[in-house]
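Enquirer: Compute the structure for the input listed below.
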Amino acid sequence: MKNILILLLFTTSLLAQLKPIEVTLNSITHDDSNPKKRTYFITYQIENKTNNAISFFLTPNTLIANAASSMTLFPIYKIYINSEFTPLDGPFFEKYGIDWESFLKKNEGLDKKSLQKLAEETLADYKKANQVIIDNYKNNGGVITEDHWILENDNLMKSKINLNPNEIKTLVIKTSWNKDRYFKQDDLEYYLDEKDKYEFELILDLKKTAFKSQLSNDEFDTIEKDKNFIEGIFTSNRIEINFK
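Expert: Sure, this is the predicted structure:
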């Protein structure tokens, strides 16, 4: 029995050492200058623990709750209340496409008519930029005709991150909480009590072959054969986050 325990401990230690990257939460700070919401700045780092250059797919500057994280490119977060994990879809949400929250903040002094006009122009510019991506793909010999696939493929390939041997990359996620304390999803209810202790954890669920449908055959073959293109689940340390 003693030998088995020693073997298990050795195996666990060895597996930990073999992980190609380490994710570390450095700090979570916040800004309360807006009375309607609290802005958080989550600083974290990804360290290449190998002597080889590595690559992976990740959209690193936004996040998604663990409860809604299937097939995502975003870092996943978990909230622990008094050391107990809570499968809460919130209080932070991913930002994708046009950041309308930032748009409204930037233009909060405009009257309703001007704001509406600027929003329409912003949306038109966004659609125009997407059309440029589609046209460039088709004009450069792309064979897929579905516009949605072309945009997904472009987004996926732009999410590729490269790390040099032993490189540490420091990143920041800016997100916000609207200060609502009561959450209800399906049959689950939560209340962010000011008296409780809250901890935050970040998870990188890096996928490789799972994105086959969003890649061309050549792209998929190249990535699949690349031993330094990594996948796997990598969990950070936990640090306290303020919901008081």
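Enquirer: From now on I want contacts and neighbour counts done on CA atoms only, so please keep to that.
Expert: OK.
Enquirer: can you pull the contacts of the residue nearest the centre of the chain?
Expert: Nearest residue to the geometric centre of the chain (CA atoms, centre = their mean): F74, 2.2 Å. Contacts for F74 (CA atoms under 8 Å, 6 or more residues apart in numbering) come out as 58-64, 94, 204.
Enquirer: which residue ranges form the strands in the protein?
Expert: 21-31, 38-48, 54-57, 64-65, 76-81, 84-86, 160-163, 168-177, 182-185, 188-191, 198-206, 232-240 (DSSP state E).
Enquirer: here's the other one to compare against:
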Amino acid sequence: MKFIICFLFSITAFTQTKPIELKIDSINSTETEDGRREFKLQYHITNLSDKAISFILNTKSLIPIGAGSLNPAVYYKLYENENSIDVSGIFTGERKIRSFKNETELKKYTDSLMNYMKSRTPEQLSQIRKEGFLENIQKLAPKETKYLTAIFAWDKKRYHKNDVIEYYIEEKEKHFFELHINLMAEELLMNFSEEEKKELLKDKVLTKGWFTSNKMEIDLSE
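Expert: Next up is the predicted model:
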């Protein structure tokens, strides 16, 4: 009897619908004047449940899946046919250039950033962390869909090496792009005190879990 009860429970748990759908809608590319290929990724996140949900996700950041499991960013995974390409650095984010006239001007800028952080009091640094956490709280009403866009580029280099991992992107093979989100709560609150945790969460119940999108072909041909 115990075996039957456990078996039925397993079936029920397995068939439960996930509360979130993560789906890629399109990936379009254009050639840039400096020889790169720029991609425009459009995707969406849908609350499939009948209740409002909240979760922590930095939708402004798109990083390789191997870049760190405790980062609340959107991850991507690249495939060549059915095999994953497990190296980072293939894509770069949307290019934003800050120009400096000389090294003196560059040093002045970097020093100003360092001095800004050094001059902050512990209370001010705590407030900066809190604001960063709150900025990443996403809210979706029942059945609501949030549409998102990310722009990234490929410099058309085919040989890549990370430590001992080497990979060559074949020109004539098909390539696919996949998204992942790892929704966390406790892991992102480790640097806050108990009082700060209560202040940040209040009455919020955060949705947690790992969600994977569909795969979509991406153009890495010549």
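Enquirer: follow-up on the earlier one: what does the residue nearest to the centre of structure 1 align to in structure 2?
Expert: When structure 2 is aligned by TM-score structural alignment, F74 of structure 1 is paired with A73.
Enquirer: Over to L171 of structure 1?
Expert: In structure 2, L171 of structure 1 lands on L148 (TM-score structural alignment).
Enquirer: Can you verify my assumption that its match contacts Y43?
Expert: Yes. Applying CA atoms under 8 Å, one finds L148 of structure 2 in contact with Y43, separated by 5.4 Å.
Enquirer: now structure 2: which of the contacts of F74 of structure 1 match?
Expert: Among the contacts of F74 of structure 1, the contacts conserved in structure 2 (both residues aligned by TM-score structural alignment, their matches' CA atoms under 8 Å) are 58-64, 204.
Enquirer: Columns neighbour count and distance to Q116 of structure 1 on top of those residues, output as TSV?
Expert: Formatted as TSV, these follow (neighbours: other CA atoms under 10 Å; distance: CA to CA, whole Å):
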residue	neighbour count	distance to Q116 of structure 1
L58	21	33
T59	16	30
P60	16	31
N61	16	28
T62	20	26
L63	24	28
I64	24	29
L204	23	38
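Enquirer: Can you convert these into TSV and add a column each for distance to I230 of structure 1?
Expert: Converted to TSV, these look like this (distance: CA to CA, whole Å):
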residue	distance to I230 of structure 1
L58	11
T59	15
P60	16
N61	19
T62	20
L63	20
I64	21
L204	11
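Enquirer: between those, which is closest to T235 of structure 1?
Expert: Closest to T235 of structure 1 out of the kept ones among the contacts of F74 of structure 1 is L204 (6.4 Å), distances taken as CA to CA.
Enquirer: Residue in structure 2 paired with that closest one?
Expert: Using TM-score structural alignment, L204 of structure 1 lines up with I181 in structure 2.
Enquirer: give the contact list for the nearest residue to the match of F74 of structure 1 once chain neighbours are set aside.
Expert: Residue nearest to A73 of structure 2 in three dimensions, not counting chain neighbours: N58, with 4.7 Å by CA to CA, 6 or more residues apart in numbering. For N58 of structure 2, the contact set (CA under 8 Å, 6+ apart) comprises 72-74, 136.
Enquirer: Just confirm L192 of structure 1 contacts Y182, I think it does.
Expert: Yes. Under the criterion of CA under 8 Å, L192 of structure 1 makes contact with Y182 at 6.6 Å.
Enquirer: which one of these two has more residues nearby?
Expert: L192 (17 against 11; other CA atoms under 10 Å).
Enquirer: Show me what that one aligns to in structure 2.
Expert: Using TM-score structural alignment, L192 of structure 1 pairs with I169 in structure 2.
Enquirer: Now do the contacts for that match.
Expert: Contacts of I169 of structure 2 by CA under 8 Å, 6+ apart are 80, 158-159, 220.
Enquirer: just P87 of structure 1 next, same as before
Expert: Counting by CA under 8 Å, 6+ apart, P87 of structure 1 touches 66-67, 78-79.
Enquirer: out of those residues, who's nearest T235 of structure 1?
Expert: K78 (10.2 Å).
Enquirer: Kindly confirm whether my reading is correct that the closest one touches L63.
Expert: No. Applying CA under 8 Å, one finds K78 of structure 1 not in contact with L63, separated by 10.4 Å.
Enquirer: give the contact list for P91 of structure 1.
Expert: Contacts of P91 of structure 1 by CA under 8 Å, 6+ apart are 177-178.
Enquirer: Count the neighbours of the closest residue to N164 of structure 1 other than its chain neighbours for me.
Expert: Nearest-residue entry for N164 of structure 1: A53, 4.4 Å, with adjacent residues in sequence omitted and distances by CA to CA, 6+ apart. Close neighbours of A53 of structure 1, defined as other CA under 10 Å, add up to 15.
Enquirer: What distance do you get for the closest residue to Y79 of structure 2 other than its chain neighbours to E217 of structure 2?
Expert: With sequence-adjacent residues excluded and distances taken as CA to CA, 6+ apart, Y79 of structure 2 is closest to F176, at 5.0 Å. Per CA to CA, to the nearest Å, F176 of structure 2 is found 4 Å from E217 of structure 2.
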